[in-house]
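Colleague: the following comprises the amino acid sequence and a computationally predicted model.
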Amino acid sequence: MRRRTGRLRTAAAAALFALGATVLAPPPTAAAESSEATDYCQGQCADILPPGANGNATLMEILGNKLFGTHPGHSTDQLAPYGALAGGYQSLTDDTLTNFFNDASFGVPEGQVGKVTSPRDDVTITRDEKTGVPHIKGTTRYGTEFGAGYAAGQDRLWLMDLFRHIGRGELTSFAGGAPANQGLEQQFWPSAPYTEADLQAQVERIRDSNGARGKQAMADAQAYVDGINAYREQSKNGRYFPGEYVLTGHVDAITNAGEIKPFKLTDLIALASVVGGLFGNGGGGEVPQALALLAAQHKYGVEKGTKVWESFRERNDPEAAKTLHNGQSFPYAGKPARAKGTALPDRDSVTPEPLVFDRTGAAASKDATPPRNPVKAPKKFRKLEGLFKDGVLPKGSLDPTQRRGMSNALLVSGKHTASGNPVAVFGPQTGYFAPQLLMLQEIQGPGISARGASFAGVGMYVQLGRGQDYSWSATSAGQDITDTYAVDLCNADGSQPTKDATSYRYHGRCTPMEKLERTNSWKPTIADPTAAGSYRMQIFRTKYGTVTHRATIDGKPVAYTALRSTYRHEADSIIGFQMLNDPAYVRDAKTFQKATRHIGYAFNWFYADSRDIAYYNSGLNPVRNPDVDPALPIKAAAAYEWQGYDPTTNTTDYTPPAQHPQSVNQDYYISWNNKQAEDYDSAGFGNGSVHRGNLLDDRVRALTEDGGVTRASLTRAMAEAAVTDLRGEDVLPELLRVLRSKPLTDPGLRTAVQQLEAWRKDGAQRRETTAGSHTYTHPDAVRLMDAWWPLLIEGAFKPGLGGDLYDALRANLAIDESPSAGHGPTGAHAGSAFQYGWWSYADKDLRAVLGDKVAGPLAARYCGQGQLAACRDTLLATLKQATGKTAEQVYPGDDSCKAGDQWCADAIIHRAVGGLTHDAISWQNRPTYQQVVEFPAHR
């Protein structure tokens, strides 16, 4: 079989060579540099990023992938070691870490040098033979950054091009009109609907308003862009550019006619807006929260309804897992004693603001008639027809409207480690894509010394990684930096306005809204033979942000707007990243905290060196009127604006650094998008007694109490949490107590309970019996829990809440996000799980029914109306329903998995952002890019 595949591959290569798709001119090469920056980690820093460093594929390589399952070098070689940790962590030692992670030392050891490229005389890009990671070494600052851009082009040219168009709301015009592409640009563009002037203004403000560092940042960015463009031109001329450009109609495979458009600085701003929208935003969603409050008040009356809503909101739950667990208080965005300026809509008056208009052709219907003369691929390329018929990014792959988990972090102080030096295991959970949104690189040059991960297209600096004697990482924080304002609508002629009015009152004057539009059109291509079509997107912008909804308040029309502090400032954080890469600036925990103050995104930042661990919560936290409730819409009036707010620049007064959660040398830190500290509101539902952060906190606390923590033991704690079902560990015990409160007489239910008990006793994990078996150790119990959870939540809560309130609360917090829950916020096969769910509500309610003490209880009891016997009946009835569901019903199957395949339903599948696809790996709830570090020395 191997020989036949080889012959076919050779034949395909010959055919493609005839069509001009092969590499005709390799990039220039040079000898490797031997001198490296001082590395104080001494071989004790490791990292990994799947699926592989190489994210570009020529048309020939894409065809080879589709025909024979082959992959370009270094495009998928990190998938196996990354996936193997799910089954190999239990026997992990410091010596075997290298089976699952790569050496993250500076430089490339002699004898391990792979390809070496020198795009300019003042920079060399050396790739190590094992992983293909680029090590960029420059003798000038410009050359260093040029090399970073050139390496980014080598590894992610197509991905960067894709994302600059997503950021501009122009994906369908660039990559085809598939419904998923339409949905993606419709999700992103409303959150950052910038004009070219807006993008250019951000470039100029960074350059002109941040002193020498701002000027240097934009000079670095320009050098980076120059490097991307140099590779873009060379790959186009040499015909080794990404094959997706042919598939989407931008370049002709035979004649090489066509264009890959040059990159420019404003593209980086558009890219930054996508990254910030996905991972660095916080707050918003006040309209759905208001609708839930109104539903609660309608159900229970104003006073009790408000108490019920507050108990589900869990603003400052005393049982919540916190990153700062020593009682530190950092008040922010809390509930005022008596709120003023709250702008609740009239019931049933809220309508979402329409976005899409003037659909034509294929945009008018998902079932549009195919074109009469569809684009046909050359015969040798027929296997590539329809490659992107579902879109270049599958539906649900990215959604800036959902809070995203960027996680996680485990750090232990040197007081509790075997060596006396701190240990950290941390990294961002950014989803699984092929190629990955992040890329690994090392950058060494004047004023820069770092290795780690950067988002493709904004990789002038390492964003998460290590310096010479320190390492850092981040998790999404999600604190409230976005508010919703209710602006009174008006007409310029003084006539009575309706909800459709396009003027509003600002400081007493009737002011026209600014209308922003984006028209996209597309034609059929080889990869997407969809009929031609077009449509227009439209957004109205006010001095209080962009319009998201319309409603009435006391019968008068209003528009609800979203005002985000990072709007028009997505790229400002470049200054903080520049500092993190500067070895002359970051020398200890305190200077690390000072650097992260310059990052406006809502992130939790973590740091480790040989002496200290540290934490700082970054973000442009606006200073509000202390009487407003930021969890609900606010009346648009001068008295309730952010203090010092200037709408022309979208700047305001920000809370000072001392008021941000921070710490140095707490005994340990954990973060998995949980609550930061007491009194610090995380802008949304879901921070209660059960959170996935508990899976880390319980394990790291136990390790710390025992002492002698090592890199391997901390990694084991992370990896065990990564295969544990949160419901099984932290809610199932109460469920079983209720079920066992009386003897079980039904044989089928008794068997089901015994299966769940055995699973719980064995750790409530979703792990294979043996590596590669594709069968879980307790498959029946896992299937029961997956089937039972949504049934038991509805059975326990819906009767008491009523349908309207139950649905309104579900709109703010999904009831379930198990790995196979394709209906959940992150979709199927996403890896990340258990961030969103009604775990805490069930836990608190069941403990109350059982008579346990509950701090911060729900305002009412729901399961069985608070009666143990009735609650037990509800749980038994829903469990019986669950036992009747077949595996095919619980795991209905999709494009990747057949119905009933439990392992595959959970499995991580790297979502294709281009022409290559990869094999699935076993589920694990773990960072996408991850570091394991322990520095034994310091400068």
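Modeller: Great, that's in hand.
Colleague: alpha carbons only for contacts and neighbour counts from here, please
Modeller: Will do.
Colleague: any chance you could map the helices in the stretch 601-750 of the chain?
Modeller: Taking DSSP state H, counting those that start in this stretch as the criterion, the stretch 601-750 of the chain contains helices spanning 693-706, 711-722, 726-730, 732-739, 747-761.
Colleague: take the ones you listed and write them to JSON lines, including mean neighbour count and distance to Asp582.
Modeller: Below are those laid out as JSON lines (neighbours: other CA atoms under 10 Å; distance: least, CA to CA, whole Å):
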{"stretch": "helix 693-706", "mean neighbour count": "19", "distance to Asp582": "31"}
{"stretch": "helix 711-722", "mean neighbour count": "23", "distance to Asp582": "26"}
{"stretch": "helix 726-730", "mean neighbour count": "23", "distance to Asp582": "40"}
{"stretch": "helix 732-739", "mean neighbour count": "19", "distance to Asp582": "48"}
{"stretch": "helix 747-761", "mean neighbour count": "16", "distance to Asp582": "48"}
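Colleague: so for Ser191, which of those helices sits nearest?
Modeller: Closest approach to Ser191 among these is made by helix 693-706 (28.4 Å; CA to CA).
Colleague: any chance of a markdown table for the helices of the stretch 601-750 of the chain, columns distance to Arg404?
Modeller: Converted to a markdown table, these look like this (distance: least, CA to CA, whole Å):
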| stretch | distance to Arg404 |
| --- | --- |
| helix 693-706 | 15 |
| helix 711-722 | 17 |
| helix 726-730 | 18 |
| helix 732-739 | 26 |
| helix 747-761 | 28 |
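Colleague: just tell me which of those helices ends up closest to Ala253.
Modeller: Checking those against Ala253 by CA to CA gives helix 711-722 as the closest, at 44.3 Å.
Colleague: and that closest one, what does it pack onto?
Modeller: The helices and strands touching helix 711-722, judged by 3 or more CA pairs under 8 Å, 6 or more residues apart in numbering; DSSP states H and E, are helix 79-88, strand 423-426, helix 693-706, strand 930-933.
Colleague: between these, which gets nearest to Ala501?
Modeller: helix 693-706 (45.4 Å).
Colleague: what angle do the closest one and helix 711-722 make?
Modeller: With axes from the mean of the first three to the mean of the last three CA atoms, to 10 degrees applied, the angle from helix 693-706 to helix 711-722 works out at 150 degrees.
Colleague: same for helix 693-706, what does it pack against?
Modeller: Applying 3+ CA pairs under 8 Å, 6+ apart, we find helix 693-706 packed against strand 409-412, strand 668-671, helix 711-722.
Colleague: comparison target below:
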Amino acid sequence: MPLRTPRRIGTLRTVTAGALLALTATLVAPLPMAAHAADPTTDYCANQCADILPPGENGNATLADILANKVLGTRPAHTMDQLGPYSSLASGYQNLSDATITNFFNNSSFGVPSSQVASVENPRSDVTITRDKATGVPHIKGSTRAGTEFGAGYAAGEDRLWLMDLFRHVGRGELSSFAGGAAANRGLEQEFWRQAPYTEDDLQSQIDWLSTQGGTRGQQALADAQSYVDGINAYITASKNGRYFPGEYVLTGHVDAITNAGTIDPFKLTDLIALASVVGALFGTGGGGEVQSALSLLSAQQKYGTDEGTKVWESFRERDDPEAVSTVHDGSSFPYAGKPATAQGEALPDPGSVVQEPLVYDATGGATQATTKSAGVLPSNLFSAPRKGMSNALLVSGAHTASGHPVAVFGPQTGYFAPQLLMLQELQGPGISARGASFAGLGMYVELGRGQDYAWSATSASQDVTDTYAVELCQDSTHYLYHGSCVPMEKLERTNSWKPTTADSTPAGSYRMQVWRTAYGPVEYRATVGGKQVAYTQLRSSYRHEADSILGFQELNDPGFVHDAASFQLAAQDINYTFNWFYADSRQTAYYNSGTNPVRAPGVDASFPVWAQAAYDWRGWDPAYNTADYTPPSQHPQSVNQDYYVSWNNKQAPGYTSAGFGDGSVHRADLLDDRVKALVQQGGVTRSALVKAMEDAAVTDLRGEDVLPELLQVIGGAPVTDPQEATAVQQLTTWRQDGTKRRETSAGSHTYADADAIRVMDAWWPLLIQGEFQPGLGSDLYGALTADLAVDESPSAGHGPTGSHAGSSFQFGWWSYADKDLRAVLGKPVQGGLAHTYCGGGQLSACRDMLLSTLKQAAAVPAATVYPGDDGGCSAGDQWCADSIVQRPLGGVTDDRISWQNRPTYQQVVEFPAHR
């Protein structure tokens, strides 16, 4: 059968639960250490490595802590101590120097100086957990590998037990039964379970796969994971007996505050698989959306005819836009998932026939009475964005730095929560030496961070590893043709019920979720294709394989494995999530795009649904284990020692087709690329200079920097005589001269400089886009294309894919379309332009009239309408508050809001002066 990677060998066999327990209970012999290995405590960064993860390391609070926070506003130590330095960079970056970096970041050196030791504990004899005074980060040092992992699990329990418990229930579609029936809780579990409706056997099969197909490293990973789980459970027992467990267990009715009766269920290995499934769904997938793409194509063809409509659709799709900023810019090309010359097996729906598959059944009580005001313990839109992005990276090779050593500023944007989804830790033990961030509950290894003499990070890549298949129905709605045979679908169900609790007053209720699963994945839609009844299913390459990536993370933590760019890329190849991985040491920088990219049948267009027939299956596909042939590592975008790298969820490389709409001539990665390119051309780049470039981009409005100049040029073709229009034009012109920042007048003022211009732009953008494109496209096609790609994602746009108060902005929007169209109207050269010119029907004067009329309309919209306020504490008209970042509470303790900045949540600043 096909193997996961060329380096992984083994024969699949059934593993019983007893055999697996015996395997994981026995410590696998440590892996051989390469000649590059060094003393685990050796640190080659010489105090030139720093990191930050707001709001704080401590994510657990007892019931007394929660009540004190509600009544007195107090918080446990290290709950919010990283939020202030993180927030203050927005106002302090302009005067930053290398010497002041640690005013805004933590020193991320290994170990804890004796003068900075806050506590030392030994949860068992072979591991010590030392916490520092400044941040409370656990520094875990084990004399055995099992002890190191046990300590990691114990520290995870100390810092994130409630959060880990929430997410293992999300991963099973059981959040409402565990934490209450609030509408947001139900929305989240429904959104996730639709994507990964796993049974317990499905979760167990991922463990079995690792034990048989992962080789020695897979067996070591299971032993590490079991030791990690043992550490979590040891903390659960100790905290329950000592009555210092998280107070949320009391507030949700799991434990009695007086008698201590009740249970906190111990963790097991399958819980980690459920957690990994959630993380994979959030940040490590790509593709899908083929049905919506088909609907917008059909709408284009209906308006323009088949040939011209297809050209129009393709111009908006921007599959391989020549003007798009690419992470790899050295002339290399990495073709993947492009448009075939002649599409084969396409299964476009008949117009008007598509119906989404229902998920919820038998709703009673609170399931029907709850409203969206019932906030829940987790945001309901965690999985709703069509493409999960947000992270960024900036790296400059040593040839262009002041020291001659590479410099990197990078990190993932995982949203803002209290406590954070990530947690910081340092792990030191046999075969493990790293410090950085890990997702709560998956901290067997550091997932993003630094080793002894190297650092690594990632951004979400979202390349297309998910396809939609049209399975033809037979016999009835629950049977389908599979390779010529009529076979039944598998019915998967999950019933959730709840009662009101102290934390959630939603009335008692229950409901049932139901998913029909086929060999080609879960059913998402029903439709007809050429009159035939079909079900549209969605299949991704990482489906039922989220745990496989543990091998790559293990290797990244192993100082005997990673010692240069080449070995780093080998480790990244063993990660099947769709990420862009970046690396820096004292000599090299490197990049590699990970993920199991399926090899599609010749002629299959990855952008549209395809018939579920053997001729159009992934090559080498084995539905029993959802494995297939994957493109070899050499075909993944990659590079070593390019002059610089930037990534902000943009296009990876020429030829590498993006999984969705939006990778065009204007992308938020341009904000980074322009700044870093200028630094490289100047030379002598320092850590502080690169941080400045990152933060300057983080407080800049993309529309203002890259589209407003063209808007003003069109308007400036003749005098503006209307006083209201002239005032608005002058405000926008001044804002442009000031750099189109969304930044406070002074730290803590909660008032923006150029506030009126920002208000006008926020009101104008959706009006001008509609005025520019809807008349030419028509309402139906315009609506279909805006369903493919949202018009705007400004910081205050609660309607955007990310939602309000989320920080991440300007990933989704029509700025590239506006840019190309306006340049065409102005007579400027455009590569990869739109099929038609839309603004004013292609007439400059008519385009100008439309822009001025919509600008006048926008200028008249009061701030209270542009920023309507919300139930989270923002008053109508409060511009700063509307933009502000909120640490969305995942537990009983809340943290302060901060000024907007478009920046990774966890971030590193690194420059290694030496190497092993």
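Modeller: Received it, and whenever you're ready, just let me know what you need. Note that the structure is predicted; figures quoted are calculated from it, not measured.
Colleague: ok, back up a step: looking at the helices and strands packed on helix 693-706 of structure 1, which is closest to Thr482 of structure 1?
Modeller: Closest approach to Thr482 of structure 1 among those (CA to CA): strand 668-671, 22.0 Å.
Colleague: for the helices and strands packed on helix 693-706 of structure 1, please prepare CSV with the additional fields distance to Trp642 of structure 1.
Modeller: What follows is those, written out as CSV (distance: least, CA to CA, whole Å):
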stretch, distance to Trp642 of structure 1
strand 409-412, 32
strand 668-671, 29
helix 711-722, 40
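Colleague: and the ones you listed: which comes nearest Gly107 of structure 1?
Modeller: helix 711-722 (22.2 Å).
Colleague: quick one: that closest one to structure 2 mean distance?
Modeller: With mean CA distance after the TM-score superposition for structure 1, helix 711-722 of structure 1 departs from structure 2 by a mean of 0.2 Å once superposed.
Colleague: that helix maps to which residues in structure 2?
Modeller: Counting by TM-score structural alignment, helix 711-722 of structure 1 pairs with residues 687-698 of structure 2.
Colleague: now what about that stretch, what contacts it?
Modeller: Under the contact criterion CA atoms under 8 Å, 6 or more residues apart in numbering, stretch 687-698 of structure 2 has outside partners 89-90, 93-94, 96-98, 101, 394, 407-409, 671-672, 675-676, 679, 901-903, 909-911.
Colleague: map Gly366 of structure 2 across to structure 1 for me.
Modeller: Counting by TM-score structural alignment, Gly366 of structure 2 lines up with Ala362 in structure 1.
Colleague: wait, what's in contact with the aligned residue in structure 2 for Val108 of structure 1?
Modeller: If you follow Val108 of structure 1 across to structure 2 using TM-score structural alignment, you land on Val112. By CA under 8 Å, 6+ apart, Val112 of structure 2 lies in contact with Thr130, Arg131, Asp132, His139.
Colleague: please repeat the previous calculation with a cut-off of 10 Å.
Modeller: Ala118, Thr130, Arg131, Asp132, Lys133, Val137, Pro138, His139 (CA atoms under 10 Å, 6 or more residues apart in numbering).
Colleague: please indicate which of the residues you listed are buried?
Modeller: Neighbour counting by 16 or more other CA atoms under 10 Å classes Thr130, Arg131, Asp132, Val137, Pro138, His139 among the contacts of Val112 of structure 2 as buried.
Colleague: ok, so of these, who is nearest Glu323 of structure 2?
Modeller: Nearest to Glu323 of structure 2 among these: Val137, at 43.6 Å, using CA to CA.
Colleague: and for the closest residue in space to Glu319 of structure 1 that isn't next to it in sequence, the neighbour number?
Modeller: Leaving aside its sequence neighbours, Glu319 of structure 1 sits nearest to Ser689 (CA to CA, 6 or more residues apart in numbering; 4.7 Å). Using other CA atoms under 10 Å, Ser689 of structure 1 has 23 other residues around it.
Colleague: enumerate every residue touching Gly884 of structure 1.
Modeller: Contact analysis of Gly884 of structure 1 by CA under 10 Å, 6+ apart lists Gly748, Leu784, Ala787, Thr878.
Colleague: turn the buried ones among the contacts of Val112 of structure 2 into a markdown table, columns for secondary structure and distance to Leu890 of structure 2.
Modeller: Listed next are these as a markdown table, based on DSSP: H, G, I helix; E, B strand; the rest coil; distance: CA to CA, whole Å:
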| residue | secondary structure | distance to Leu890 of structure 2 |
| --- | --- | --- |
| Thr130 | strand | 26 |
| Arg131 | strand | 24 |
| Asp132 | strand | 25 |
| Val137 | coil | 20 |
| Pro138 | strand | 21 |
| His139 | strand | 25 |
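Colleague: which one among those residues gets closest to Thr372 of structure 2?
Modeller: Among those, Val137 lies closest to Thr372 of structure 2 (CA to CA), at 36.1 Å.
Colleague: aligned counterpart of the closest one in structure 1, please.
Modeller: Counting by TM-score structural alignment, Val137 of structure 2 corresponds to Val133 in structure 1.
Colleague: what's near enough to touch that match?
Modeller: With contact set as CA under 10 Å, 6+ apart, Val133 of structure 1 has these partners: 52-54, 74, 108, 114, 125-127, 151, 155, 439-442, 452.
Colleague: what's the helix or strand for Gly452 of structure 1?
Modeller: Following DSSP states H and E, one finds Gly452 of structure 1 within strand 448-455.
Colleague: so that strand corresponds to what in structure 2?
Modeller: Using TM-score structural alignment, the residues of structure 2 aligned to strand 448-455 of structure 1 are 432-439.
Colleague: just stretch 838-854 of structure 1 next, same as before
Modeller: With TM-score structural alignment as the criterion, stretch 838-854 of structure 1 aligns to 814-830.
Colleague: pull out the buried positions in the matching stretch.
Modeller: For stretch 814-830 of structure 2, by 16+ other CA under 10 Å, it's 814-826, 830.
Colleague: okay, the residue nearest to the spatial centre of structure 2 and Gln204 of structure 2: tell me how far apart.
Modeller: Central residue of structure 2 (CA atoms, centre = their mean): Phe283, 3.6 Å from the mean position. Distance, Phe283 of structure 2 to Gln204 of structure 2, using CA to CA, to the nearest Å: 22 Å.
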